[in-house]
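In: have a look at this fold, sequence not included:
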């Protein structure tokens, strides 16, 4: 088969969207050097995500721990703004792809971004330790620096519903500890995460939950993912819940459902009308 003629600036055009992720041409698809036909039926979805993002293939043990973090983050019910938004969108006549986009677009700095922020705190504490600080001092100073810049709430710790324990976090941390014993990870960020939890609890005088963001951030840090991917991977996992709830709401029906039933009206706090 003769290749079609190309303009003289073809190299510039190719460079425009250059990528090391996919090698695609008629009859050929390869991801990071792996032909798609070799990947199909041979790797899990979690392994495929790792390959796409990282460029290499995880060990089975790394993939198993990575998948645990993804599974834990899929859903938290309609109390979560991303899920509620998807369900409301489903009652507005949107298609499923628009429903998913609506939910995912609710994942911002506060809802969805806590994993990235928590990972940044963990890496800051790790750097302080590398620079010679004792762990307790590094944790205390790291938390103080965080609060000075971002406020009282430390991302990854505390939960509106789950007090004093987020049921997802202890299981994830136990799996990290198992992985550390087997040499899959070194357990450093598990130590840091638990130390942050203890320090916050000590200063407030009562226990505080490490939440899903704090625990998944430990896993992603242990596996070598930079902080922005702690957010991106959580958003990817939560997309499963967005899809599920959006589809369920489409089956249930309903028209233009708002955030609360019509019989409940928002409290009006403005100037009262005379009528």
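Out: Yep, that arrived. Everything numeric here is computed off the predicted structure, so don't read it as measured data. Numbering: from 1, shown residues only.

In: switch to C-alpha atoms for all contacts and neighbour counts from now on
Out: Noted.

In: quick one: neighbours of residue 27, just the number.
Out: Residue 27 is flanked by 5 other residues according to other C-alpha atoms under 10 Å.

In: list the contacts for it?
Out: Counting by C-alpha atoms under 8 Å, 6 or more residues apart in numbering, residue 27 touches no other residue.

In: now swap in residue 163 and tell me
Out: Residue 163 makes contacts with 208, 209, as judged by C-alpha under 8 Å, 6+ apart.

In: secondary structure element for it?
Out: For residue 163, there is no host helix or strand (DSSP states H and E).

In: same question, residue 259
Out: Here residue 259 is assigned to no helix or strand, by DSSP H and E.

In: what number of residues lie near it?
Out: Around residue 259 there are 13 residues (other C-alpha under 10 Å).

In: surely it and residue 88 touch.
Out: Yes - assessed by C-alpha atoms under 8 Å, residue 259 is found in contact with residue 88 at 7.5 Å.

In: and stretch 37-53, end to end?
Out: 19 Å (C-alpha to C-alpha, to the nearest Å).

In: now stretch 27-35
Out: 11 Å.

In: tell me what the helix or strand hosting residue 241 is packed against?
Out: Residue 241 is part of helix 227-252, with elements assigned from DSSP H and E. With contacts taken as 3 or more C-alpha pairs under 8 Å, 6 or more residues apart in numbering; DSSP states H and E, helix 227-252 sits against helix 60-72, helix 81-90, helix 96-104, helix 114-130, helix 212-222.

In: want to try TSV for these, with mean neighbour count and distance to residue 176 as columns?
Out: Below are the helices and strands packed on helix 227-252 laid out as TSV (neighbours: other C-alpha atoms under 10 Å; distance: least, C-alpha to C-alpha, whole Å):
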stretch	mean neighbour count	distance to residue 176
helix 60-72	18	7
helix 81-90	26	28
helix 96-104	21	28
helix 114-130	22	15
helix 212-222	28	7
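
In: tell me the angle of the helix holding residue 241 relative to helix 60-72?
Out: 50 degrees (axes from the mean of the first three to the mean of the last three C-alpha atoms, to 10 degrees).

In: next, the angle from helix 227-252 to helix 96-104.
Out: For helix 227-252 against helix 96-104, the angle by the same axes, to 10 degrees is 130 degrees.

In: second one coming, line it up with the first:
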């Protein structure tokens, strides 16, 4: 009788189950993880497959708290309106809110982390060793972005024009835990020197400082937005819980529906020419 071919194997260090146990990251889920490991610590561990130190967990969880909810942002409104339309699909409402996490909301965390990483990767002689050196690097970085007519991720906020309260707090926490690394150092220096180039003073925003902190924790750049979305998931659950208790989505919908105004069509540039052949 011919031998059966070997069954394929799919190795994973994450969750695995047997008849009488579940393992996660090499730990017994029931005995070693449940009730022993906080969710923020576990999220870090799952992403890196190394258990974070207590200091890393503190900074990481501070980032999650900073990004969890910002009120009636487009992502929150979208989630509430989706729930209004499909109350039978809580997953759809949460997914709709998460899909709005892009370059203007939430995506700044990733954009800033990448921007700082790219600037640091150009250094040939190591990182600066004092504030003067960081300021020189920051000036060169800001000037380069200005010459390229590109925005500086993490700089400016539409509400906190005099300073985002999350930024100094995260600087403080990272310093206390010995985790104020090169990304945060460069970000802080940009905050000090950018008026020399831009001619105005803008705040370092919370989304940007979160990206710098996550990069200093050694988390993969490709996952920085994912961590922002993880944080915002908790916020969206809160938004939907409040919507169930005190609904406002229908008022938002009606404020648009009852106040729309019909206007003649306005073809896009070239539209009339295209229509006429």
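Out: Ah, there it is. All figures in this text were calculated on a predicted structure; none of them were measured in a lab.

In: need the TM-score between these chains.
Out: Remark: TM-score between the superposed chains equals 0.83 [TM-score structural alignment, normalised by the length of the first structure]; 257 aligned residues with a C-alpha RMSD of 2.7 Å.

In: ok, back up a step: of the helices and strands packed on helix 227-252 of the first structure, which is nearest residue 157 of the first structure?
Out: Evaluated with C-alpha to C-alpha, these place helix 212-222 nearest to residue 157 of the first structure, the distance being 6.2 Å.

In: what span of the first structure lines up against stretch 198-207 of the second structure?
Out: Aligning stretch 198-207 of the second structure against the first structure (TM-score structural alignment) gives residues 204-213.

In: ok, residues contacting the matching stretch?
Out: With C-alpha under 8 Å, 6+ apart as the contact definition, stretch 204-213 of the first structure has outside contacts at 72-73, 114-115, 118, 155-159, 162-166, 168-169, 197-198, 200-201.

In: repeat for stretch 40-59 of the first structure
Out: So stretch 40-59 of the first structure is contacted by 21, 31, 32, 63, 66, 67 (C-alpha under 8 Å, 6+ apart).

In: what sits against the first one?
Out: Spelled out, it's residue 21 of the first structure. Contacts of residue 21 of the first structure by C-alpha under 8 Å, 6+ apart are 31, 32, 52, 55.

In: dead centre of the first structure: give me the residue that sits there.
Out: residue 234 (1.4 Å; C-alpha atoms, centre = their mean).

In: give me the three-state assignment for residue 269 of the first structure.
Out: coil (DSSP: H, G, I helix; E, B strand; the rest coil).

In: still on that earlier bit, and the end-to-end length of the match of stretch 198-207 of the second structure?
Out: Stretch 204-213 of the first structure has an end-to-end distance of 20 Å (C-alpha to C-alpha).

In: circling back: so how far does the helix holding residue 241 of the first structure sit from its counterpart in the second structure?
Out: For helix 227-252 of the first structure, the mean deviation from the second structure after alignment is 1.4 Å (mean C-alpha distance after the TM-score superposition for the first structure).

In: trace residue 189 of the second structure over to the first structure, please.
Out: Using TM-score structural alignment, residue 189 of the second structure sits opposite residue 195 in the first structure.

In: and residue 56 of the second structure, by the same measure?
Out: Under the alignment (TM-score structural alignment), residue 56 of the second structure maps onto residue 62 of the first structure.

In: try residue 23 of the second structure
Out: Using TM-score structural alignment, residue 23 of the second structure pairs with residue 30 in the first structure.

In: so which bits of the host helix or strand of that match are buried?
Out: Counting by DSSP H and E, the element that carries residue 30 of the first structure is strand 28-31. Along strand 28-31 of the first structure, these residues count as buried under the neighbour rule (16 or more other C-alpha atoms under 10 Å): 30, 31.

In: one more: stretch 190-205 of the second structure?
Out: Going by 16+ other C-alpha under 10 Å, stretch 190-205 of the second structure has these buried residues: 190, 191, 192, 193, 194, 201, 202, 203, 204, 205.

In: could you do stretch 28-45 of the first structure as well?
Out: Counting neighbours by 16+ other C-alpha under 10 Å, one finds that the buried residues in stretch 28-45 of the first structure are 30, 31, 32.

In: burial count for residue 240 of the first structure?
Out: So residue 240 of the first structure, with other C-alpha under 10 Å, has 17 neighbours.

In: hang on, I meant residue 137 of the first structure
Out: With other C-alpha under 10 Å as criterion, residue 137 of the first structure counts 13.

In: next: residue 252 of the first structure.
Out: Neighbours around residue 252 of the first structure, by other C-alpha under 10 Å: 10.

In: still on that earlier bit, test my guess that the match of residue 189 of the second structure contacts residue 139.
Out: Yes - if you go by C-alpha under 8 Å, residue 195 of the first structure and residue 139 touch, sitting 6.9 Å apart.

In: who's more crowded, the two?
Out: Using other C-alpha under 10 Å as the criterion, residue 195 of the first structure and residue 139 rank with residue 139 on top: 27 against 17.

In: ok but that one is inside a strand, no?
Out: No - counting by three-state DSSP, residue 139 of the first structure is not part of a strand but helix.

In: please list all residues in contact with it.
Out: 125, 192, 195, 196, 199.

In: can you tell me, leaving aside adjacent residues, what's nearest to the fourth one?
Out: To tie it back to what came earlier, the one meant is residue 196 of the first structure. residue 139 (6.1 Å; C-alpha to C-alpha, 6 or more residues apart in numbering).

In: and if you look at residue 96 of the second structure?
Out: Nearest to residue 96 of the second structure is residue 79, by C-alpha to C-alpha, 6+ apart, at 5.6 Å.

In: what is the equivalent residue in the first structure for the one you found?
Out: Per TM-score structural alignment, residue 79 of the second structure is aligned with residue 86.

In: understood, closing this out.
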